[in-house]
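> Sequence below, structure please.
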Amino acid sequence: MDHSERAPVAVIARRVRETRKRKDMTAQQLADGLKSRDLEWDRQTVTKLETGRRQNVSVVELLALARVLDVAPIHLLVPLADDSPYQATPNETHPAGRVRAWVRGEVPLPGTDQRIFRSEAPESEWSDPDLPEQAQGENEASRHLMAGVGAARHAGLSEDQVVDWIRRAWQLSDTLEGGLDGEGL
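Okay, here's the model as predicted:
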């Protein structure tokens, strides 16, 4: 496989063609479906993409193509073969399966700060029912701590100041929970 076949647009072009043909859809029918979603593509635009004469696809176009073809966008963006090389960035190639997991937000690419990667997930995706309760608690605490660390760095606080503040907050929490007579406040 040469470098151009690993490039995202080449993969999108191939996957659009494969998916369209599997659905027994003509290039004109695909163009009509895109037009019905306010994307002004004609049969020639579809053909140019599929034959490699069109070298770009916007995010909106990718999403519309996936919608008309009834597939998730990832299935057009990244090859289905998990072990095939895929160009994730201009200078990084990884196995397609790893890139698919990265695009889904499941695993970071090598060299990524995992805490930042995980902290950017929406709150609705924070819990994993397959994780033991303690691990879920640790994940939630990590997300909150990372946000606090970011705020502390932004405010110019040192690591020692942050650790000291956490210790004092922990002691205050113990006091509030236990109260003066051990029954809480």
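> can we go C-alpha only for contacts and neighbour counts from here?
Fine.
> What is the neighbour count of residue 94?
Neighbour count for residue 94, taken as other C-alpha atoms under 10 Å: 18.
> what do you get for residue 108?
Residue 108 has 19 nearby residues by other C-alpha under 10 Å.
> Assign it to helix, strand or coil.
Following DSSP: H, G, I helix; E, B strand; the rest coil, we place residue 108 in the coil state.
> And for the one 3 residues further on?
When states are read from three-state DSSP, the local structure at residue 111 comes out as coil.
> All the strands of the protein, residue numbers only.
85-89, 92-95 (DSSP state E).
> Need the residues that contact the last one.
If I follow you right, that is strand 92-95. Residues from elsewhere that reach strand 92-95 (C-alpha atoms under 8 Å, 6 or more residues apart in numbering): 82-88.
> Generate a ChimeraX selection restricted to the buried subset of those.
ChimeraX command restricting the contacts of strand 92-95 to the buried ones, with burial defined by 16 or more other C-alpha atoms under 10 Å:
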select :82,85,86,87,88
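> now the other sequence, so there's something to compare against:
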Amino acid sequence: MSSGSGEAPPTLSVSDAVAMRVREARARRGWTTKQTAEACAAAGVKTLTAATLANIETGRRTQDGTRRREISVDELAALAAVLDLSPTHLLGLPDNAEPGTKIRITPGLAFDDGALLLDWFRGQRPLPGTDARQFYSAALQRMPAEDGQKAVADLTRSVLEERAAQLTASVNSTMARVQEAIRAGATEEEIAALFQPGPADPK
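Okay, the predicted model is just below:
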């Protein structure tokens, strides 16, 4: 999936990326879509026919390139089992993705960091811009004790970084108001009042 000369690297949906990784995985085994479908049928997954696999890999695109055929969680798990892989192996950036290629998680969240995406899929690291405390709290419930200690350390660091960012933003906002007040000729008392914590300031 090349973007062409001079064009920005593509942004893939999760299904786009999984389809490319499925194609890569079966190619490594030397399997055609027909052989992959036969392996699926032998495993009892008769719905993954050669035609269905072709539709999964191509996405059955509309004229504007929109993918009409998404990949279900059940299909992801079945294909991973048939290909003798972990489901996680079928997630993340394709091996042959162009540098800068992103995977779109939501309309507002897209990432080109393959290591970050794999860590998130494995439950090891939250995505930037999401609630790290919620992520680690949930992850800790499924982690062995030794991994849990690292998760606690990561959570502590994440909370401290978030707190530092909040304090920095608050200080920058206050200094901007002070500079504006000085330019407007505010009195010392009025300037001092700007340093008093307000309802929105971190405690």
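> thinking again about what came up before, as TSV, the strands of structure 1 with distance to residue 135 of structure 1 would be great.
Output for the strands of structure 1, formatted as TSV (distance: least, C-alpha to C-alpha, whole Å):
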stretch	distance to residue 135 of structure 1
strand 85-89	30
strand 92-95	29
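> list the contacts for the residue nearest to the spatial centre of structure 2?
Closest residue to the average C-alpha location of structure 2: residue 117 at 4.9 Å, with C-alpha atoms, centre = their mean. Shown in contact with residue 117 of structure 2 (C-alpha under 8 Å, 6+ apart): 92, 111, 127.
> at 10 Å instead, please
Residues in contact with residue 117 of structure 2 (C-alpha atoms under 10 Å, 6 or more residues apart in numbering) are 91-93, 103, 105, 110-111, 123-127.
> Show me what it lines up with in structure 1.
Matched by TM-score structural alignment, residue 117 of structure 2 corresponds to residue 99 in structure 1.
> For residue 132 of structure 1, find the nearest of the strands of structure 1.
strand 92-95 (29.9 Å; C-alpha to C-alpha).
> Identify each buried residue in the closest one, please.
Buried residues in strand 92-95 of structure 1 (16+ other C-alpha under 10 Å): 93-95.
> again with stretch 15-27 of structure 2
Buried residues in stretch 15-27 of structure 2 (16+ other C-alpha under 10 Å): 15-26.
> nearest to residue 85 of structure 2, of those residues?
Nearest member of the buried residues of stretch 15-27 of structure 2 to residue 85 of structure 2, counting by C-alpha to C-alpha, is residue 25, at 8.7 Å.
> aligned partner of that closest one in structure 1?
Residue 25 of structure 2 maps onto residue 19 in structure 1, by TM-score structural alignment.
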